[in-house]
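1. What follows is a protein structure lacking sequence information:
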């Protein structure tokens, strides 16, 4: 198995854990890995109680070699996520009362995955 395969497997596991976390938190997952020619959104969820659509960037790490997962979401990355969110909204509409960009940081390698949900990053 190559390093790329390992990274893809870790990323897929992180996205599944993040989706499960959102569902357990009362959100409804609308899409996973939504792609367009400008990039990809990891997860798109709806908070039906507040009519808010939530665009979620998932960062999964197995160690601290590259800093914590949340540090990987730079201002440049946030701008790209905002652009992608705008494109998704233009295609899907939905009359949302609110829009939010969140990060779910997942650290693997411990007994239980450590999940941190950072709301409203951009």
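-> Great, that's in hand. What you see is a predicted model; the values in this text were computed from it and never measured. Residues are numbered from 1 along each chain as shown.
2. make it CA atoms for all contacts and neighbour counts henceforth
-> OK.
3. ok, which stretches of the chain are strands?
-> 28-36, 39-47, 52-61, 98-107, 114-118 (DSSP state E).
4. Select, out of the ones you listed, the one closest to residue 7.
-> Residue 7 lies closest, by CA to CA, to one member of the strands of the chain: strand 52-61, at 9.3 Å.
5. helices or strands up against that closest one?
-> helix 3-24, strand 39-47, strand 98-107 (3 or more CA pairs under 8 Å, 6 or more residues apart in numbering; DSSP states H and E).
6. The structure to be compared is supplied as follows:
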């Protein structure tokens, strides 16, 4: 499986996981110029829009766990994409950024408020 298919598979797993946690999936793979949002969902429990970054790995590497991919640069890009989307959709309500980490086709970790 190539990296694009691995990423798409991870996003499907993440979306199913979020649905099971009372989230409604709004959009997937949103392109905003050079920025991208993997999943936009609504957290029905906390009543807020959630911009989700999905990181998928085919195996666990203790020297480079998936959390390390959520560095300052990546968080800045996530925030820029979220702001673009909210501007384009005139969205002015509660929101947050999350990450869902997938390893070996399973949810490894869900990080709220990245």
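-> Perfect, thanks for sending it. Computed from a predicted model, the values in this text were never measured in an experiment.
7. Adding distance to residue 56 of structure 1 as columns, could you present the helices and strands packed on strand 52-61 of structure 1 in a markdown table?
-> Compiled in a markdown table, these are given as follows (distance: least, CA to CA, whole Å):
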| stretch | distance to residue 56 of structure 1 |
| --- | --- |
| helix 3-24 | 9 |
| strand 39-47 | 5 |
| strand 98-107 | 5 |
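8. before we move on, back to that, go through the strands of structure 1 and pick out the most buried.
-> strand 52-61 (a mean of 24; mean count of other CA atoms under 10 Å).
9. Superposed on structure 2, what's the mean shift for that strand?
-> Once fitted to structure 2, strand 52-61 of structure 1 is off its aligned match by 0.3 Å on average (mean CA distance after the TM-score superposition for structure 1).
10. What lines up with residue 62 of structure 1 in structure 2?
-> Matched by TM-score structural alignment, residue 62 of structure 1 corresponds to residue 58 in structure 2.
11. Verify the contact between that match and residue 103 for me.
-> Yes - Residue 58 of structure 2 is in contact with residue 103 according to CA atoms under 8 Å; the separation is 5.6 Å.
12. Count the residues that sit near the equivalent of residue 48 of structure 1 over in structure 2.
-> Here residue 48 of structure 1 is matched to residue 44 in structure 2, going by TM-score structural alignment. Using other CA atoms under 10 Å, residue 44 of structure 2 has 13 other residues around it.
13. What residues does residue 44 of structure 2 make contact with?
-> 22-24 (CA atoms under 8 Å, 6 or more residues apart in numbering).
14. Can you redo the residues you listed as CSV, where the extra columns are distance to residue 96 of structure 2?
-> CSV is the format used below for those (distance: CA to CA, whole Å):
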residue, distance to residue 96 of structure 2
22, 16
23, 13
24, 15
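15. mapped onto structure 1, which of those residues hold?
-> Using both residues aligned by TM-score structural alignment, their matches' CA atoms under 8 Å, structure 1 keeps these contacts from the contacts of residue 44 of structure 2: 23-24.
16. dump the residue contacts of residue 23 of structure 2.
-> With CA under 8 Å, 6+ apart, residue 23 of structure 2 has these contacts: 41-45.
17. To which residue of structure 1 is it aligned?
-> Checking TM-score structural alignment: residue 23 of structure 2 goes with residue 27.
18. Leaving out sequence neighbours, find the closest residue to the equivalent of residue 119 of structure 1 over in structure 2.
-> Using TM-score structural alignment as the criterion, residue 119 of structure 1 maps onto residue 112 of structure 2. In this structure, residue 112 of structure 2 finds its nearest non-sequential neighbour in residue 98, 4.5 Å apart by CA to CA, 6 or more residues apart in numbering.
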